[in-house]
Structure formats: structure tokens, C-alpha cells
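A.B. asks: Output the structure for:
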Amino acid sequence: MPKPLWLLVIGMIINVTGASFLWPLNTVYIHDHLGKTLTIAGLVLMGNAGAGVIGNLIGGALFDRVGGYRSILFGIGVTFTSSLGLVFFHSFIPYLIFLILLGFGGGMVFPSMYAYAGTVWKEGGRKAYNAMYVAQNVGVAVGAAAGGLLASFNFTWIFIGNTVMYLIFFVIAVIGYRNLTHNSASPVVKSVLDERLVIKSKSRFRALIWLCIAYFICWLAYVQWQSTIASFTQDIGISLSHYSLLWTVNGALIVLGQPLLSFVVKNWLRFTKTQIIVGISIFMISFLVASQSHAFIGLMTAMVILTIGEMLVWPAVPTIAGELAPKGREGFYQGVVNSTATGGRMFGPIVGGLIVDLTGIQSMFYVIFFLLIISLFIAVIHDRKIVPEASSQVA
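C.D. replies: Sure, this is the predicted structure:
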């Protein structure tokens, strides 16, 4: 990897480590420590994610207009200030306000980081986005483990750790990203249909929107592990440290499994679309296993299966967005992708919380499985109307 990408990877690790102190335990904190229902907890997380959607779109647009450096610094400034507020204010209303601001600031950072990755190493293709994805999960593994440990003493230590990590990330960004430049090398032309085809802008964006719908559903399902399933683990007597261990294994498996994943992708899943289809199918298996699990070992098995699915799906979608994006619109396209993921995180907790509060956890598993079938169908057909430019000169 080129040096600029290493700087981005290091920054992503620090950023996500700080965020991962808090996000896996949000529902538990709101439900158990602030005394709110799962539905209220879902609404709070919905506000956090909704602010993230806005931050994603603004951050992506700012990358195209004023560059990633200013966009990233502004986003970090918001997240640092918000996490500092959480250190001193622990009642429900301040928690709600600062969590929304954290969502907005974090949302601004991610599309710029991914757009930077795609532009500083265009010839890397999927490798650049996968490097950022792996960096995220190194942060998840470290942050979730540390967060569970800190929470066992006092939740205030989570907020302090969060603040310190954002401060470190800010310093790295100020020093390392000021002179970050785009690679001028010509990109390898690819499409989601065939690497030899160049596709129309309208068809590109249409294909991206359809794919993002499938992506949204996947995140709607995935986020249940951070919300309703997190609370479910408490109901069946699994400790916070053991629940955090699920996410530690998730992150560790993503990092350690990269050599095997590269071998599988190179030999059997060479097309990005195929990776997404197989990944969604694995998601479905994971939720089937989780629905029948009432002990830690069963949920750990389901988490391992889920992780294999996300290793295929999560890096593939921004890769396609990078391939589809016209020159000068990289930030916007990554903003759309990141806002889709954030939208899934926004509606997932409230949808899951309502289902569980009204009908129970098993119903939630059934609904999620049905939604994943829809996602799989959309992933299969999303690119069917992409038209090669060579076949028509009409826009």
C-alpha cells in the first residue's frame, strides 16, 4: 500500500477504536442505566444514525468541493466536543443531544476517508477499500474489548476513553492529512457487469441506488446485534464482558481471516456482485442459527457466520461505488453508500425494538430473515439495466 493509504488506515483504526468503546453498549446503557424501554433506546439510536446520514452526505459533498482535509477535521472536532460532553453529563437529555452530535461528526469523517482511499490508490481497486474495512474492524476488536472492560468498572470511563481516542485522531489528521494528495494514475476501468465495459452515468447511479437498497436491508439486519440481540443477551444471563467478546471475535476474525478471504475471492468470487450475493446468503444462515440459540456458544457461532458474510458484503459495496463514480464525484458516491449504511443503523434499532416489545425476539428473527430474502433478490437484479456506452450514443 502507498504511504498515504497507511496514514488513512492508522487514522481509521484510532477513530473506530474510540467509537467502539461506546456503540456496542449504547442500548444497554440507555435501557439498564437510564431506565428507558427498548423502543426509546431505538429512537435515540435512530436520532444518532439520522444525524450520521446528514453528516455522510455533507462530508461526501465537502470532499468533492473543498477537499477531505477540512471535512475530516470538522467532523473530528464535532465528535471530540460531543464525547467530552458525555464525560460530564450523564442524564438522558444530554446523552441524547451528544449522541446525535457524535453521529453527525462521525458521519462527516467516513465518506471522506473512503473517498481518499479510493483516490490515493486507484490501481489498488478493492484492496484500498478492503484496507479501510480491515482498519475499521481492528478498531472494533480493540475498542469493543476495552469498552466492555471499562464498563465493568464504570460507564464514565468509556466516555473518557472515547474522548482520548478522538483527540489522538485529530492530531494524526492535522499532521498527516494536510498534504494528502490524490494519485494521478489512471484508474482501472471496471463495471459491476464486466471489467471491459464502460457504463453510462445514469445507469451507474441507478445501479448504485438499487444496490444501496439491498445494502440498507443488510444493515437493518446487522444492527440488531448491537440493539435487540444485545439486550437479549442480558435476558439470558450473558455478561457484558461476554457480549463484548462477540465483537472482539468479530473484529479479530476479520483481520486474521484476510489471507483466506483473499484466496477465496481470487479463485471463486472474482466478481464483486458475486461476493455480495454470497455474503447476503451467509447473513441469512447467521440469523437462522441465532434464532435457535439461547446460550453464549450458539450466539458465538452465529456471530462467526455473520462475520464471514460481512467480510464479503461490506467492502464490496464501496468498491462498486468507487468504480461507478464519475471523476470529481467520488466523495458524493461514497457519501451515498455511507449514508445508506447509517440509515440502516438508524431504522434498525427502532424497527427491531418495536417488534421485540410487541411480539418478542423470535418474531424479530423471522422478519429479518424475510427482509434478507428481499435484499438478496435486489442484489441479483440491481445491475440488469446497466447499458454499455458502446451500444448506444443516446444519454
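A.B. asks: Please count neighbours and contacts with C-alpha atoms only from this point.
C.D. replies: Will do.
A.B. asks: tell me the helices in the stretch 1-150 of the chain, going along the chain?
C.D. replies: For the stretch 1-150 of the chain, the helices defined by DSSP state H, counting those that start in this stretch cover 3-20, 26-28, 38-66, 68-88, 92-120, 126-153.
A.B. asks: For those, give me TSV that also has distance to residue 200 and mean neighbour count.
C.D. replies: Formatted as TSV, those follow (distance: least, C-alpha to C-alpha, whole Å; neighbours: other C-alpha atoms under 10 Å):
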stretch	distance to residue 200	mean neighbour count
helix 3-20	29	23
helix 26-28	43	23
helix 38-66	20	25
helix 68-88	27	22
helix 92-120	20	25
helix 126-153	21	24
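A.B. asks: residue closest to the middle of this structure?
C.D. replies: Nearest to the geometric centre of the chain sits residue 341, at 5.9 Å (C-alpha atoms, centre = their mean).
A.B. asks: one step back: specify the stretch among the helices of the stretch 1-150 of the chain that is closest to residue 177.
C.D. replies: In terms of C-alpha to C-alpha, the element of these nearest to residue 177 is helix 68-88, at 6.0 Å.
A.B. asks: so is residue 159 in a helix, a strand, or just coil?
C.D. replies: helix (DSSP: H, G, I helix; E, B strand; the rest coil).
A.B. asks: Quick one: neighbours of it, just the number.
C.D. replies: Neighbourhood size, residue 159 [other C-alpha atoms under 10 Å]: 25.
A.B. asks: Could you find the closest non-adjacent residue to it?
C.D. replies: Leaving aside its sequence neighbours, residue 159 sits nearest to residue 87 (C-alpha to C-alpha, 6 or more residues apart in numbering; 5.3 Å).
A.B. asks: and if you look at residue 319?
C.D. replies: Once flanking residues are discounted, residue 319 sits nearest to residue 126: 5.5 Å by C-alpha to C-alpha, 6+ apart.
A.B. asks: got a list of what that neighbour touches?
C.D. replies: 315-316, 319 (C-alpha atoms under 8 Å, 6 or more residues apart in numbering).
A.B. asks: And for residue 363?
C.D. replies: By C-alpha under 8 Å, 6+ apart, the residues touching residue 363 are 355-356.
A.B. asks: what do you get if the cut-off is 10 Å, keeping everything else the same?
C.D. replies: 291, 352, 355-356, 369 (C-alpha atoms under 10 Å, 6 or more residues apart in numbering).
A.B. asks: Same check on residue 287?
C.D. replies: Residue 287 touches 221-222, 293, 299, 302-303, 305-306, 364-366, 368-369, 372, counting by C-alpha under 10 Å, 6+ apart.
A.B. asks: this one as well, want them side by side:
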Amino acid sequence: MQKQGLGLRWLLVGSLITNTGISFIWPLTTIYMHEYLHETLTAAGIVLFINSVVMIFGNYVGGALFDRWQPYRTILLGISINVVSAIALTFFHGWPSYAILLIILSFGNGIVGTSINAFATLVTSRRTSFVFNVLYFMSNLGLVIGTLVVGVILPFGIEYIFAFASLLFVIFWFVAFFRFNVATDKKRRKNKQNVTRLNAATRNRILSLLAVFIVSWIAYEQWQSNISTFMVHHGMTVQDYTFVWTFNAIVIVVFQPVLTIFDNWLFQHIRTRLNAGFLLFGLSFVVLIFAHDYWQFLLAMGILTLGEILAFPGVSTYVDSAVLEDQRGKYQGIVNAGASFGRAVGPLIGAQIIERTSYHALFVSSILGLLIFLIGFNIFSQIRSRDQDNQAGEK
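C.D. replies: Model prediction:
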């Protein structure tokens, strides 16, 4: 029997569980393939790239099924794929079964990620912007918990990691089975006479915003890959680099909840929020250009993280507010696919720029890319604003 609305707490519980389970598996990919399976780093990189591409496909499929099939069955399908592949990994984690099952898990995770974002638009008790803010906090909290627990479980054997992840996915399946079967009543209705014009007008705004979003993820991925080497070149240790990510988690845990206090203002000034977030992204790379001491790298990460918590949930909020009821799944899938694409190509693009030029050229390229596409987004937004003003004048 369908419920009238999805409870926010169950969506947050689901996000926490699935992100904790996923964080048991993904961070170990390179280390496990290289140290345990004795495959090359290149092979590990290829597997990770394929995983990202497959996740993009999963994001798209998840969005399409959410809109055209049924949200409830879509998320159960995605979780079921995760459960089956994680259980299989518990028993078959040699080569090449590990890589094959990981790719299947990627597809399921793509469906689940898009479904969770799309279900966020169905929560009736809170504004969608509030839901995306808290959802982003819970997903990061799950990643922090997962990476901390992995270090405790891994010495007992890799199979225990996969078994524990399987257990978490099973728990999420039951949560979704009992709590996610909700009616998809419209929370927001559009004037049908303006559907064609509205879709045409919003397309450029959404695409220009997604371009900024993808560039920001490409820049963000430099911290995951190439900046670690840059820090070592400046005399810092691997432990120093790992603490940078601990600092990232601390900033998110401290400041993300603060945004919920100002949710009304942030929603009413969504463009200001997005501009501030992406400009902070660019500013963090300005700091990196001049960084030599460890505190400067921490400062750059702190600025980047503040930009992240402003911009990333803001993108989902902006897109949801712009599209029609029956397009929510599709466009949340596109948002997730944009993030997956940035994660896939980011390390490769960064490595190519560094090898052909320098780290500083990479940082400057990141700044210029963000600014150029951010200007494009604001231009399209201004065009839309003028159109609305003209229509109001005519009336």
C-alpha cells in the first residue's frame, strides 16, 4: 500500500547506509588490485574509469525508470543489484571476477544514487533545498564512517569488508521495501500552456549550470589524485595528505548543518549561493598556486569544502526547481551523471596537463574553466530573468 509522503528520516537513513556500504569498497580498489591481486596501477586506473562510465549509464537508467516506470521499484532494483554483486564479491574477489562484479556494483549504485536524489523531491515535510542539504551531509557522514571502519575490518580479510557491505545493502533494501512505496503526488504544478516555452527556456540554464558542475568535479578530483604528489614534492608526507581529507570531513560535518538554518534565504537566493560556492572553488586553486607550507594546503581544502557544501547540493536544488514534475528523475540522473563524468575524466585530464606543462598550469586552468562556465551560466540566467520581466510588463 502506498504512503502519502516519504518521511525525511527514512531517506536520510537510506543515504547513510548505502554511502557507508559503498565507502567500504571504492577506496580499496587501487590498493587491493595492486597489492593483493598484483595487477598494475594502469589496470586499476582502467577499472576505475570503466566503473565511472558504467555509473553514468546507471544514473541515466535510474532517472529514466524513476520517471517512466515506478520510483519504488526503481530503487529496489538498484539496491538488489548492489546486494547481489556485494555478496558475490564476498566469495569471488580474485581476478578478473573482482573487476567484473565491481562494474556491476557501479551500475546498481548509479541507479540508487539517482533514485535517492529523485526521492528527495518527493519529501513533503520539508522544502526540497533543505532535504538536499541534509542529504549531502548524511552521504558524507556515511563516507567518513565507512573509511574509518574499513581500517578496523581489513586486517581480518577482504572478504569481511564485502560481507559487511552486503549486510548494509540488505538493511537498506528492507528500509526501502517498507518505507519508500509512496505516492508521487505533484508538489508543484506548472501552467501547461507554457510547457514548451518553459522547457526551451530552462534547457540552456540547466546545461550551462551542469557545465560548471562538471568542471568543478574535474577540479575537485585533482585533490583525489594529482595534488597528493604535489604535496609530497613540497616535503609533506602521505599522512599529511590523508589528514587533509579528515579536515575536509570535519568542515562538512561542522558547516553543512549550519546551512539548514538559513535554508529559506539560500533557496530564495539560489543563484547567489551557486555563484558563491563555485567562486570559492576557484579561490581554493588560487591559494594552491602560492602554497608551499602545510597550513596553506589546509586553507585551500577548507575554502574548497565550503564551496562544495554551498554549490553541490545547490545544483540539485536549482535543477529540481526548474524542471517539470515528470522530469525530476531524468534531470537528477543527469546531475549525478555529470558528477560521475567529472570523477571519471578528472584524474586523466589533470595528469595530461601536468605532464605537458606544470601543476601551476593545472591550477590556472581549473580557475579559468570555472570562471568561464560560471559566466556562461549567469548570462543565460540573466536572459531568462529579462524574459520574465518583459512578460510581467506585458500583462
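A.B. asks: related to what we said a few turns ago, counterpart of the residue nearest to the centre of structure 1 over in structure 2?
C.D. replies: Taking TM-score structural alignment, the alignment pairs residue 341 of structure 1 with residue 339 from structure 2.
A.B. asks: Next one: that match relative to residue 240 of structure 2, how far apart?
C.D. replies: According to C-alpha to C-alpha, to the nearest Å, residue 339 of structure 2 stands 27 Å off from residue 240 of structure 2.
A.B. asks: Next: residue 393 of structure 2.
C.D. replies: Here the criterion is C-alpha to C-alpha. By it, residue 393 of structure 2 lies 59 Å from residue 240 of structure 2.
A.B. asks: Residue 25 of structure 2 maps to what in structure 1?
C.D. replies: Per TM-score structural alignment, residue 25 of structure 2 is aligned with residue 22.
A.B. asks: thinking its match is in contact with residue 165, fair?
C.D. replies: No: with contacts counted by C-alpha atoms under 10 Å, residue 22 of structure 1 stays clear of residue 165, the gap being 11.8 Å.
A.B. asks: who are the neighbours in contact with the match of residue 341 of structure 1?
C.D. replies: Residues near residue 339 of structure 2 by C-alpha under 10 Å, 6+ apart: 52, 56, 210, 213-218, 312, 333.
A.B. asks: Please identify the one among the residues you listed that lies nearest to residue 149 of structure 2.
C.D. replies: The shortest approach to residue 149 of structure 2 among the contacts of residue 339 of structure 2 belongs to residue 52, at 24.1 Å (C-alpha to C-alpha).
A.B. asks: How about the closest one, nearest residue that isn't a chain neighbour?
C.D. replies: Excluding the flanking residues, the one nearest residue 52 of structure 2 by C-alpha to C-alpha, 6+ apart is residue 344, at 5.3 Å.
A.B. asks: circling back: TSV for the contacts of residue 339 of structure 2, including secondary structure and distance to residue 246 of structure 2?
C.D. replies: As requested, these are exported to TSV (DSSP: H, G, I helix; E, B strand; the rest coil; distance: C-alpha to C-alpha, whole Å):
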residue	secondary structure	distance to residue 246 of structure 2
52	helix	24
56	helix	27
210	helix	28
213	helix	24
214	helix	24
215	helix	24
216	helix	21
217	helix	19
218	helix	21
312	helix	19
333	helix	29
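A.B. asks: I'd like to know which of those is nearest to residue 378 of structure 2.
C.D. replies: Nearest to residue 378 of structure 2 among the contacts of residue 339 of structure 2, counting by C-alpha to C-alpha, is residue 210 at 12.4 Å.
A.B. asks: Just tell me what that closest one corresponds to in structure 1.
C.D. replies: Residue 210 of structure 2 maps onto residue 212 in structure 1, with residues paired by TM-score structural alignment.
A.B. asks: now do residue 221 of structure 2
C.D. replies: In structure 1, residue 221 of structure 2 lands on residue 223 (TM-score structural alignment).
A.B. asks: for that match, what are its contacts?
C.D. replies: Applying C-alpha under 10 Å, 6+ apart to residue 223 of structure 1 gives the contacts 24, 229-230, 341-342, 344-349, 352.
A.B. asks: hang on, it is in a strand, isn't it?
C.D. replies: No: secondary structure of residue 223 of structure 1 (three-state DSSP): helix, not part of a strand.
A.B. asks: quick one: it from residue 299 of structure 1, how far?
C.D. replies: From residue 223 of structure 1 to residue 299 of structure 1 the distance is 15 Å (C-alpha to C-alpha).
A.B. asks: same thing with residue 341 of structure 1?
C.D. replies: Computed as C-alpha to C-alpha, the residue 341 of structure 1 to residue 299 of structure 1 distance reads 23 Å.
A.B. asks: picking that back up, quick one: which of the helices of the stretch 1-150 of structure 1 is nearest residue 380 of structure 1?
C.D. replies: For these, the distance to residue 380 of structure 1 is smallest for helix 126-153, at 19.9 Å, taking C-alpha to C-alpha.
A.B. asks: Give me the neighbour count for residue 238 of structure 2.
C.D. replies: 12.
A.B. asks: SS state for the match of residue 341 of structure 1?
C.D. replies: Secondary structure assignment for residue 339 of structure 2 (three-state DSSP): helix.
A.B. asks: With residue 188 of structure 1 instead?
C.D. replies: Three-state assignment for residue 188 of structure 1 (three-state DSSP): coil.
A.B. asks: Would you mind measuring from it to residue 321 of structure 1?
C.D. replies: Distance from residue 188 of structure 1 to residue 321 of structure 1, by C-alpha to C-alpha: 14 Å.
A.B. asks: higher neighbour count, these two?
C.D. replies: Counted by other C-alpha under 10 Å, residue 188 of structure 1 and residue 321 do not tie: residue 321 has more neighbours, with 29 against 13.
A.B. asks: Alignment lookup: the more buried one to structure 2.
C.D. replies: Using TM-score structural alignment, residue 321 of structure 1 sits opposite residue 319 in structure 2.
A.B. asks: Quick check, its match in contact with residue 325.
C.D. replies: No: using C-alpha under 10 Å, residue 319 of structure 2 is not in contact with residue 325; the gap is 11.6 Å.
A.B. asks: list the contacts for the alignment partner in structure 1 of residue 71 of structure 2?
C.D. replies: With TM-score structural alignment as the criterion, residue 71 of structure 2 lines up with residue 68 in structure 1. Taking C-alpha under 10 Å, 6+ apart, we find residue 68 of structure 1 in contact with 59-62, 74, 108-109, 111-116, 177-178, 180-181, 331.
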